[in-house]
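Enquirer: okay, here's the prediction I keep looking at, along with the sequence it came from:
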Amino acid sequence: MAETTLTGTTVAEVMAELAELDDPRAREVNERHGDDHGVNLGKLRAIAKRLKTQQDLARQLWATDDTAARLLALLICRPKAFERNELDVMVRQARAPKVHNWLVNYVAKKNPHSEELRLAWSADPDPVVASAGWALTSERVTKKPGGLDLAGLLDIIEAEMKDAPDRLQWAMNECLAQIGIAHPEHRRRALDIGERLGVLRDYPTSPGCTSPYAPTWITEMVRRQHDR
């Protein structure tokens, strides 16, 4: 018998709806980025809006190991309701980039255990898990920098970012940029590290978008701050 939530919606019903929305063309595009699902994100958000917050259903959807279901789970969950160990398991299960990104940004950043997780994940030998830790560090760099050793973070970035695996490199690069943008006293060194390492210098950037190459990113965002 299908497991039923308080609103009467079963996991089987949600999975059937997601299956109907699966578009082979969207799946093909998503798979190029490592995301194995074909559900339009706008339609996924519409389902989430209808279901509203349902922590039990979110946990059940996550347990299906289906990428679209996990994305929906992250939209209808209660971020503060997850235990530290539960999120640690989830981040190791979240191999699809979009699921990983949403888990970090929509849930881990809002969870009361975020600082403990930041410290543990940043030092993890798994580069995907470590990238989650660096994403949480970037959040602190911009919003709660008190107590952070920014010079020490720059030391690590300078020593390790060049040869880091893609997703960890991307997260370290974001941290480098955010230090340069938000902390003028470290800006010159952040720019220098970015220029010498050259990480993402040639990354293709769409018209109107800011390059992820740290020196360009820092310079552009600082310019916008001055133009306000």
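Expert: Here it is on my side, so go on.

Enquirer: from here on, contacts and neighbour counts on C-alpha atoms
Expert: Fine.

Enquirer: can you give me the strands in this structure?
Expert: Assigned by DSSP state E, the strands in the chain number zero.

Enquirer: at the geometric centre of it, which residue do we find?
Expert: Asn101 (2.5 Å; C-alpha atoms, centre = their mean).

Enquirer: and the gap between it and Arg50?
Expert: Separation of Asn101 from Arg50 (C-alpha to C-alpha, to the nearest Å): 23 Å.

Enquirer: so where do the helices sit in the protein?
Expert: 11-21, 24-31, 41-51, 55-62, 67-76, 84-93, 97-102, 114-122, 127-143, 150-160, 166-182, 187-197, 214-227 (DSSP state H).

Enquirer: in TSV: those, plus distance to Pro207.
Expert: Below are the helices of the chain laid out as TSV (distance: least, C-alpha to C-alpha, whole Å):
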stretch	distance to Pro207
helix 11-21	31
helix 24-31	20
helix 41-51	23
helix 55-62	36
helix 67-76	28
helix 84-93	33
helix 97-102	23
helix 114-122	33
helix 127-143	25
helix 150-160	28
helix 166-182	20
helix 187-197	22
helix 214-227	14
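
Enquirer: looking at those helices, which is closest to Thr205?
Expert: Evaluated over these, closeness to Thr205 peaks at helix 214-227, with 11.5 Å, by C-alpha to C-alpha.

Enquirer: got a list of contacts for that closest one?
Expert: For helix 214-227, the surrounding residues in contact (C-alpha atoms under 8 Å, 6 or more residues apart in numbering) are 173-174, 176-178, 180-181, 190-192, 194-195, 199-200, 210-211.

Enquirer: next one for the comparison:
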Amino acid sequence: MNDTVVAEVMAELAALEDPAMRAVNERHGDDHGVNLSKLRAIAKRLKTQHPLATELWATDDTAAQLLALLICRPKDFTSDELDAMMRQARASKVRDWLINYVVKKSPHSEDLRLSWSADDDASVRSAGWALTAERVRKNADGLDLPGLLDIVEAQMKDAPDRLQWQMNNTLAHIGIEHAELRDRALGIGERLEVLKDYPTPPGCTSPYAPLWIAEMVRRQEAGSVKA
């Protein structure tokens, strides 16, 4: 990849930097001030360019890494490369995009889910639980759901914030998607009270598992009645 191209893209990103937006983003763990709609527009123009993506990632600049995740080819990354990227990622948005836009589309997704879920690094472990929540929601075949509930019940209350959030997602999706385990999931949520007081805007569903499960089940049942 021509270094000039990388330099031009970095200069374009720097020109979009907004100090006020950076101040807002930094409160959420994201050290960049680039409007994401404008960043997506750059990605749309560049289209898929995996070599450029790897060079942008290597800059360790948050905006550049976000752009890299939009123009990369997920299936071209090895398992070791994705593992290294997860450990390198500092910003919360970078970690989220890496999981949702790249790892979930990778043939290594399941192997990484298993290894990350048992990792000593809580940030990496949270990525494993994010993939687990996705498996529960989309394809739970082969998962030990009662065993996952055992872990959630024992560890979620005192887990670091990111890990706690993903464990809670897993708990909620088990309760929503698997009626035979719903009462147990509800009971765990009620006992642990994780995210019970989470500020939720009007019209939005609370992430508190008992309320979330009840609302999504209500919608499912309402949809089946209409059908």
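Expert: Perfect, thanks for sending it. Because the structure is a prediction, the values reported are computed rather than measured.

Enquirer: ok so, going back, scan the contacts of helix 214-227 of structure 1 and report the most crowded one.
Expert: Leu176 (29 neighbours; other C-alpha atoms under 10 Å).

Enquirer: what lines up against that residue once you look at structure 2?
Expert: Here Leu176 of structure 1 is matched to Leu171 in structure 2, going by TM-score structural alignment.

Enquirer: Ala130 of structure 1 too?
Expert: Ala130 of structure 1 maps onto Arg125 in structure 2, by TM-score structural alignment.

Enquirer: quick check, its match in contact with Arg162.
Expert: No. Here Arg125 of structure 2 lies out of contact with Arg162, judged by C-alpha atoms under 8 Å, at a distance of 9.2 Å.

Enquirer: can you pick out the residue with more neighbours from those two?
Expert: Neighbour count, other C-alpha under 10 Å: between Arg125 of structure 2 and Arg162, Arg125 has more, with 21 against 18.

Enquirer: and the more buried one, what does it touch?
Expert: If you count contacts by C-alpha under 8 Å, 6+ apart, then Arg125 of structure 2 has Trp116, Ser117, Ala118, Asp119, Leu163 around it.

Enquirer: go on, Gly33 of structure 2?
Expert: Counting by C-alpha under 8 Å, 6+ apart, Gly33 of structure 2 has contacts Leu16, Glu17, Asp18, Pro19, Ala20, Met21, Arg22, Ala23, Asn25, Ala63.

Enquirer: the last one: neighbouring residues, count only.
Expert: Applying other C-alpha under 10 Å, we find 27 residues neighbouring Ala63 of structure 2.

Enquirer: same question for the fifth one.
Expert: Taking other C-alpha under 10 Å as the neighbour definition, Ala20 of structure 2 ends up with a count of 9.

Enquirer: what residue in structure 1 is paired with it?
Expert: So Ala20 of structure 2 corresponds to Arg25, using TM-score structural alignment.

Enquirer: that match and Gly38 of structure 1: what is the separation?
Expert: 7 Å.

Enquirer: so what's Met156 of structure 2 closest to, chain neighbours aside?
Expert: Gln164 (5.3 Å; C-alpha to C-alpha, 6 or more residues apart in numbering).

Enquirer: how much space separates the one you found from Asp121 of structure 2?
Expert: 13 Å.

Enquirer: those two - which one has more neighbours?
Expert: Gln164 (21 against 11).

Enquirer: hmm, that one is touching Ala154, no?
Expert: No. Using C-alpha under 8 Å as the test, Gln164 of structure 2 is too far from Ala154 to be in contact (11.6 Å).

Enquirer: now the common contact residues for Gln164 and Asp121 of structure 2.
Expert: Contacts common to Gln164 of structure 2 and Asp121, judged by C-alpha under 8 Å, 6+ apart, are absent.

Enquirer: what sits against the counterpart of Asp56 of structure 1 in structure 2?
Expert: Aligned by TM-score structural alignment, Asp56 of structure 1 pairs with Pro51 of structure 2. Residues near Pro51 of structure 2 by C-alpha under 8 Å, 6+ apart: Met1, Cys72.

Enquirer: tally of neighbours for the counterpart of Arg224 of structure 1 in structure 2?
Expert: In structure 2, the residue matched to Arg224 of structure 1 (TM-score structural alignment) is Arg219. For Arg219 of structure 2, the count of nearby residues is 12 (other C-alpha under 10 Å).

Enquirer: separation between Arg219 of structure 2 and Pro210 of structure 2?
Expert: Computed as C-alpha to C-alpha, the Arg219 of structure 2 to Pro210 of structure 2 distance reads 14 Å.

Enquirer: kindly report the same for Gln65 of structure 2.
Expert: 36 Å.

Enquirer: now do Met1 of structure 2
Expert: 51 Å.

Enquirer: those two: who's more crowded?
Expert: Pro210 (24 against 12).
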